[in-house]
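*Asks:* sequence isn't available, so here's the structure alone:
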């Protein structure tokens, strides 16, 4: 089989394509014929050596995948040959709150950037026929993160999303599916039009209006938004504080933008809840898949690459000018 390994940490050039024997499933494992994978910002942090977690050279990258069960090992009860499956983002976290950091795909465990993967049956979830492999491959990290970032949102709420990356657009779609109003930010007029086409109630160009937090508050009727899906971190947090309603919530998802964090008093005076989002567990992923299927949600895909063009997929994603998810398709 073909498989990519990150031979040298620090550059996309370190990602090398190899041929290795196709693995065989051991007891409790299944062999997945991988049909699609998708990229997340965490994948860039690993390849470039920015990740806060210990890294190991030679590891297979990517955490998000979907495919078909091709063989099962002894004792497997959850799946049979021919089942359609997607990967659980965080190995070992199947239900309940986040309690510990464990080995992750691409860092201390081999990930999914291969044609086949033998994996414990408990690290997979079933996907229905109504969800394509490429759509399913976008869900384990970004969609689950977004799902938890907008938990509790309903028809009387207003949500602010930042940018057009995977998490932001999934949060957009889940919030709209629940009847909420969505205010979106972008630095591109072209992307603004696409956000409006998707159903955004308001779009703010933050390049033209650096004080977009106050504009978001004004657009919300002056009260502020009930939920901010905060993906920028230090570079956007001060504006998020201006946008959030008293006693609202800022779901802290990412640290994409550089800058200085506001002071304690600025945070205190919002009387908001600041909730860090640790992606989610296997049960969350199952709920996401159900919601996507029931609501007819189609993940927003920026671009598709073949497996042999896997390095080009990283190069494109690394430019950070995307609208949705970057997906790698394996036609083999």
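*Replies:* Thanks, I have it. This is a predicted model, so every value here is computed, not measured.
*Asks:* going forward, measure contacts between C-alpha atoms and count neighbours the same way
*Replies:* Will do.
*Asks:* now residue 142, nearest residue through space, not along the chain?
*Replies:* Leaving aside its sequence neighbours, residue 142 sits nearest to residue 167 (Cα to Cα, 6 or more residues apart in numbering; 4.6 Å).
*Asks:* before we go on, here's another structure to hold up against the first:
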């Protein structure tokens, strides 16, 4: 008789009320080039919510969640990178190992195009995982796959941040909070925005230098320029999309860099192209990053001691409640699942 494991599946018609706890066959022993991993934690991203809520196309019965962290239980023939007992974390684009961007869709992304990590055990090729940072919990490690790596690529890989740089982060979600922490660890001055003064205080505790409530100050782009004596910031971590992009362009320095990461305010909208051109700023879209970038991030976190902010943790079976909490926007940093 085949052993069973627990898993969550998205059932049609898609929606949070149709996330089902199910059983599936244990995947068994790994084959050549594969590892068997006992999943211990995951973390929530807006992308995961969009899939679960039916805003993005996926297959009936899909196992959600792109982020997964756990322990290697067995390794297949020829595997040298991992050994039994290693703590590992999943990769967002398993087929993008190194070099410049190779993907423009989610067909090989766990939790979207293929089954994800809302299950107890997976057997996958080694390129689906990297090592976790030393002294990280599984929940902390699970935040790296999507949010941590996105912030790292925006600032370090694409942005080329250096000590003395100025960085603007928008809102208080996982990418923005992680970007604040990374920027401060790299010697940057950080400007943070939020609609909540309580969250701005939390940013202050993380070392953010300038705090702006964007509801009280809707022209925060001008405020950033004033605070920088007319210069603007070198880097903007832009998670809002069309609703915030005009202000981000206002805030960026001549020759600066805007990392376009999110579309929280919509997928289309007007862009002040003349102002962007006049500023000769670089507006660069990005989606997470490669396995090589993730390995670089892990080494950096081991060196600088930065740990992600985990706002709240839910049990595996409480995924729908966790998504509702995320949708309400009350969190600061990351929301995690523990198995």
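*Replies:* On my side now, so go ahead. Predicted model, so just to flag it, every value in this text is computed and none were measured.
*Asks:* TM-score for this pair?
*Replies:* The TM-score (TM-score structural alignment, normalised by the length of structure 1) is 0.95; 328 aligned residues with a Cα RMSD of 1.4 Å.
*Asks:* ok, back up a step: and what about the residue nearest to residue 142 of structure 1, helix, strand or coil?
*Replies:* Put simply, residue 167 of structure 1 is helix when judged by DSSP: H, G, I helix; E, B strand; the rest coil.
*Asks:* contact partners for the aligned residue in structure 2 for it?
*Replies:* Aligned counterpart of residue 167 of structure 1 in structure 2: residue 175 (TM-score structural alignment). Contact analysis of residue 175 of structure 2 by Cα atoms under 8 Å, 6 or more residues apart in numbering lists 147-148, 150-151, 333.
*Asks:* hang on, residue 67 of structure 1 packs against residue 81?
*Replies:* No. Residue 67 of structure 1 is beyond contact range of residue 81, at 11.4 Å (criterion: Cα atoms under 8 Å).
*Asks:* the more surrounded of the two?
*Replies:* A count of neighbours by other Cα atoms under 10 Å puts residue 67 above the other of residue 67 of structure 1 and residue 81, at 29 against 13.
*Asks:* still on that earlier bit, pull out the buried members of the contacts of residue 175 of structure 2.
*Replies:* For the contacts of residue 175 of structure 2, a neighbour count by 16 or more other Cα atoms under 10 Å gives the buried set as 147-148, 150-151, 333.
*Asks:* among these, which ones are in helices?
*Replies:* 150-151 (DSSP state H).
*Asks:* which of the buried ones among the contacts of residue 175 of structure 2 sits closest to residue 201 of structure 2?
*Replies:* For those, the minimum distance to residue 201 of structure 2 (Cα to Cα) is 13.4 Å, reached by residue 333.
*Asks:* that closest one corresponds to which position in structure 1?
*Replies:* Residue 333 of structure 2 maps onto residue 324 in structure 1, by TM-score structural alignment.
*Asks:* next: residue 198 of structure 2.
*Replies:* Aligned partner of residue 198 of structure 2 by TM-score structural alignment: residue 190.
*Asks:* got it, and residue 261 of structure 2?
*Replies:* Under TM-score structural alignment, residue 261 of structure 2 pairs with residue 253 in structure 1.
*Asks:* and residue 65 of structure 2, by the same measure?
*Replies:* Under TM-score structural alignment, residue 65 of structure 2 pairs with residue 62 in structure 1.
*Asks:* its match and residue 105 touch, don't they?
*Replies:* Yes. With contact defined as Cα under 8 Å, residue 62 of structure 1 reaches residue 105; the gap is 6.6 Å.
*Asks:* shared neighbours, the two?
*Replies:* 111-112.
*Asks:* who's more crowded, the two?
*Replies:* residue 62 (25 against 20).
*Asks:* that older thread, for the contacts of residue 175 of structure 2, which one is nearest residue 136 of structure 2?
*Replies:* For the contacts of residue 175 of structure 2, the minimum distance to residue 136 of structure 2 (Cα to Cα) is 13.2 Å, reached by residue 148.
*Asks:* mind telling me what that closest one corresponds to in structure 1?
*Replies:* Using TM-score structural alignment, the equivalent of residue 148 of structure 2 in structure 1 is residue 143.
*Asks:* what's the mean distance for whichever strand or helix holds residue 312 of structure 1 versus structure 2?
*Replies:* Residue 312 of structure 1 belongs to helix 310-318 when elements are defined using DSSP states H and E. On superposition with structure 2, the mean distance recorded for helix 310-318 of structure 1 (mean Cα distance after the TM-score superposition for structure 1) is 1.8 Å.
*Asks:* show me what the helix or strand following that helix is in contact with.
*Replies:* Next in sequence after helix 310-318 of structure 1, counting helices and strands by DSSP H and E, comes strand 325-329. With contacts defined as Cα under 8 Å, 6+ apart, strand 325-329 of structure 1 is touched by 35-40, 134, 137-138, 165-166, 299-307, 310, 313, 317.
*Asks:* mark which of those residues are buried, thanks.
*Replies:* Applying 16+ other Cα under 10 Å to these flags 35-40, 134, 137-138, 165-166, 299-302, 304-305, 307, 310, 313, 317 as buried.
*Asks:* the match of residue 148 of structure 2 and residue 229 of structure 1: what is the separation?
*Replies:* 13 Å (Cα to Cα, to the nearest Å).
*Asks:* list the residues that contact the match of residue 333 of structure 2.
*Replies:* Contact analysis of residue 324 of structure 1 by Cα under 8 Å, 6+ apart lists 164-166, 169, 299-302.
*Asks:* at 7 Å what do you get?
*Replies:* 164-166, 169, 300-302 (Cα atoms under 7 Å, 6 or more residues apart in numbering).
*Asks:* host element of the spatially closest residue to the match of residue 148 of structure 2 that is not a sequence neighbour?
*Replies:* Take residue 143 of structure 1 and drop its neighbours on the chain: the residue closest to it by Cα to Cα, 6+ apart is residue 170, 5.5 Å away. In the assignment (DSSP H and E), residue 170 of structure 1 maps to helix 166-177.
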